[in-house]
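**Q** Have a look at this fold, sequence not included:
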């Protein structure tokens, strides 16, 4: 998915002002987090969770694009190669239908009636004679534009309590330089750009929109401003949430709450709004309209390309996280998120749940795969994860995650208070460590809103903890902060906290998205702002990068790597099969000259999911990352 959805690492700071700050941090060994946070950027998997590979018969090929359970408990999957399969509770697989065009989602009404989202339409498939195979197919609508661009997906699928379906026609990608010319189009085609040209476009109607389709086939453009909304979920209360992918106009990934009429930031879809007038559209006007994520998943620490969000409704069968949201990420990671209503709007926190470790100390069973895009909770309370190698990297397969009843010390939740943040834990914390203000490290940051790919962390600051008010049972602590502002992501690190049994927090890093305060105070643009004039380009001061010492470059490069590159290239440098480079086992990767490698970083490798970073990452940052790579994984020469 990295290659096509365009999610890859982005390092901070690309202006003259940011360059000066970065040089200072390279000297002191600080970038976006304190030194004690580095261990937290490689999340350990939770204790008590067992990962199990689900064997697939050789006939099932192409990886999992859709995953659900039938009311009777059967596991239903849709594959990239256009087939739908059902596994009964005895473990036997049977083919239900084939011939679909890259189905990305499925709603299972029963094992005889299913609804599938594939490129051209929403399709109802029925097994009318009870032989186990679908014979009747009914199109419920495909009123979005379609052409031969390789990247025109129809993401979904979710059905609400009224029987209406939600799906999302994706933007086209301009990344395939060898693609044949467009020869066929459904609906009108408009190749003009909205504002600036960017890598993803809406050349046909309703691309970049979430659409609502009635059980009678009625069609409604519901909300727009999306890039590649590959994950879609309905909360137990019926709220629609989408995970979009980082890239142009999208500074980071995250969990987006979607309501009718929302605009979620990407400019391309605006041309299909009623009354669109290109002469009146400005970047500032779009920024003022943008609804930023309810929960930001900071790009890198919380993955690079999220898939389908699912809610734990197992009533405790999956551990102490009932009601929380779990999202598989393409980079061999599962993110856990919490939500709360603040002044009428959703916001919340996210944490690593299962991580990228080769030998995680708190998990048993099989190694977590890369390539997750689909998730579903089974009737027995276990979490099923479906992966595919079909989007540039990753692995085909299905994995099952179960809880064995053992709790591990974790930050269970982060919530906003009038004076700061309240953290709750899965176990009682020791009275000594929970009472120490210096045991809680709080940083805050936000992002640029611009047409460029991703964004650095900007306006960063360490936030002082004035007081810690711990609960008597040790299961929660309110942090009274020296500063609490809306419009920022708050990074919370607890690396020295210990349970009453002396165990450390398994995943000691969390992020809270403060779009609003309890009193309703908010900001224009959510957790983004427009770049200032002096922040729009790289400056001549970057020539001074050569004066930085090798050790300072290595230290700064390590922090850039851990915050932004580790999601694809992994903590051990071994990358993702079929995608990000393996620096350890493939010595040819770092055998190139400095000039060649710096050029690759600047220009990217589209076929492997690495976008060009020349417009986003300063020469100093590129030099710092390369220094770290050579020292850590190469021939030990800066």
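**A** Structure received. Since we're looking at a predicted model, the values are computed, not measured.

**Q** can we go C-alpha only for contacts and neighbour counts from here?
**A** Fine.

**Q** Can you get me a residue count around the closest residue to residue 483 other than its chain neighbours?
**A** What sits nearest to residue 483 in space, not counting adjacent residues and going by C-alpha to C-alpha, 6 or more residues apart in numbering, is residue 463, at 6.4 Å. Applying other C-alpha atoms under 10 Å, we find 17 residues neighbouring residue 463.

**Q** these two touch, right, residue 463 and residue 440?
**A** No. Using C-alpha atoms under 8 Å, residue 463 makes no contact with residue 440, being 10.1 Å away.

**Q** next, the one to line up against it:
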């Protein structure tokens, strides 16, 4: 396939900065890794006890000195000494065992909650010896056919005190698995009950299906407003990685989740046809129940397998991005950043590169009491960048302010950029400092989608704030349901330094109305 030279230059300009530059602002501290691999490491890793494969599948704070991690083997461990720098004396203590593939962990109401493959479980320590004495089923009721891909994730807590979990689709059930599945009579898709759905458990323990259309929703989390979001991963029906606002009665993209549409409790009704092979804007018109993601992560440019969702609730303790979301990235062993805004009552926004160079696939994130971020790693046998198969790391802000695009906001005729520090006004006012490309995706049953209907747009800076922290760009034409990929390689701060990351990707679902 041949590309126009303008597009080739655009892609080259979008390549992320080296991790060494990022390390000036966000330092990676390695806490635990496979013992057999420590000898070849230059970093100060602390080995886990013999026989403990710390394949972190869930992570939560215990108190101001300890964290708890769930691991793929089906155990929960407490780790003490994880805030030490370097962490030379980490202590490990097993809290719980005999779980079935827990893929999440949450401390809530003086107990620990995890989603196993078939239930949401509450783990309680009744006698204060840091060992779980009670394993209680909080909620169950989704299908398990035995297919390997039927992962279950969570829980995470929303702003109203509800627990949320997400359920993978089973990819291609065989005949023996199909006998445990359900099917919608109109569409004919067959899946385990509620597979591909987002579920909510209210404070009374009632489990309810909320929204559908998920493929591999391995990350979920609430934003500062308490609304719940999940990430999905590219595959059939899913054009590229994405972030979605979970709410009642909404369909996202994976059609086989509609197998449960006719079941009691379903919030979706009356979908009798699914478009296939259409550009996303047209598919959305054909299928009103389907809602686009709040943010697309363009494939490879912004990762290949999105995972956890974490709100930076540090109020500045982790740098200039308080209130934004950090998104784990599996294949590229990295973390990305998302700024969200509401336009016309719907979420949309931009994603930015944040920190590369983690030790393995990033699966879980949680924020420590000091604002630092604990990163749970495991590639689970799938390929990822990094020097280990699994482990635990901590990301710490050095206190140095990065030169970054802090926010990218939609306006009626373009975008407003907000920076982390005052910028050179001449560079902000120079049209050659910027380029913008827009494209959309194909909604299809096949695997993923190329970027389609791509177009280089006209961009003109029309207003710079007096403090040099903001610039308004007029962009022609804006295109609804298109990703608008910004590159700003010519922008400089007042000391002449370029942006640490000069690229951003805004998913424009709604164009703001003119005042």
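**A** All right, it came through fine. Quantities reported herein were computed from a predicted structural model and do not represent experimental measurements.

**Q** circling back: corresponding residue for the residue nearest to residue 483 of structure 1 in structure 2?
**A** Aligned counterpart of residue 463 of structure 1 in structure 2: residue 457 (TM-score structural alignment).

**Q** Isn't that match up against residue 474?
**A** No. Between residue 457 of structure 2 and residue 474 there is no contact under C-alpha under 8 Å: 10.1 Å.

**Q** which residues does the closest residue to residue 68 of structure 2 other than its chain neighbours contact?
**A** Residue nearest to residue 68 of structure 2 in three dimensions, not counting chain neighbours: residue 78, with 4.4 Å by C-alpha to C-alpha, 6+ apart. When the contact criterion is C-alpha atoms under 8 Å, 6 or more residues apart in numbering, the partners of residue 78 of structure 2 are 62, 66, 67, 68, 69, 92, 93, 94, 95.

**Q** just the helices in structure 1 please.
**A** Applying DSSP state H to structure 1 gives helices spanning 2-5, 16-28, 283-289, 431-434, 550-560, 566-569, 594-603, 619-633.

**Q** Tell me which of those approaches residue 36 of structure 1 most closely.
**A** helix 550-560 (11.2 Å; C-alpha to C-alpha).

**Q** Trace the closest one over to structure 2 and give me the residue numbers.
**A** On structure 2, no counterpart of helix 550-560 of structure 1 exists by TM-score structural alignment.

**Q** got it, and stretch 437-445 of structure 1?
**A** By TM-score structural alignment, stretch 437-445 of structure 1 lines up with residues 431-439 in structure 2.

**Q** Is residue 492 of structure 1 in contact with residue 441, as I believe?
**A** Yes. The criterion here is C-alpha under 8 Å, and residue 492 of structure 1 meets it with residue 441 at 5.9 Å.

**Q** So those two - more neighbours on which side?
**A** residue 492 (25 against 21).

**Q** show me the contacts for the more buried one.
**A** 440, 441, 442, 443, 509, 510, 511, 512.

**Q** switch to 6 Å and redo it
**A** Residue 492 of structure 1 sits next to 441, 442, 509, 510, 511 when contact means C-alpha atoms under 6 Å, 6 or more residues apart in numbering.

**Q** swap in residue 332 of structure 1?
**A** 356, 369, 370.

**Q** looking at structure 2, which of those residues still make contact?
**A** Contacts conserved in structure 2 for those, using both residues aligned by TM-score structural alignment, their matches' C-alpha atoms under 6 Å: residue 370.

**Q** Dump the contacts of residue 332 of structure 1 into JSON lines; add distance to residue 623 of structure 1 as well.
**A** Formatted as JSON lines, these follow (distance: C-alpha to C-alpha, whole Å):
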{"residue": "356", "distance to residue 623 of structure 1": "26"}
{"residue": "369", "distance to residue 623 of structure 1": "31"}
{"residue": "370", "distance to residue 623 of structure 1": "29"}
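
**Q** Any chance of a markdown table for the contacts of residue 332 of structure 1, columns neighbour count?
**A** Formatted as a markdown table, the contacts of residue 332 of structure 1 follow (neighbours: other C-alpha atoms under 10 Å):
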| residue | neighbour count |
| --- | --- |
| 356 | 26 |
| 369 | 25 |
| 370 | 25 |
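
**Q** What is the nearest of the contacts of residue 332 of structure 1 to residue 186 of structure 1?
**A** The nearest one, if we look at those relative to residue 186 of structure 1 and count by C-alpha to C-alpha, is residue 370, at 34.6 Å.

**Q** Settle this for me: the closest one is touching residue 329, isn't it.
**A** No. At 7.7 Å, residue 370 of structure 1 does not count as touching residue 329 under the criterion of C-alpha atoms under 6 Å.

**Q** quick one: contacts for the spatially most central residue of structure 2?
**A** Closest to where the C-alpha atoms of structure 2 average out (C-alpha atoms, centre = their mean) is residue 327, at 3.6 Å. Residues near residue 327 of structure 2 by C-alpha under 6 Å, 6+ apart: 308, 309, 335, 336.
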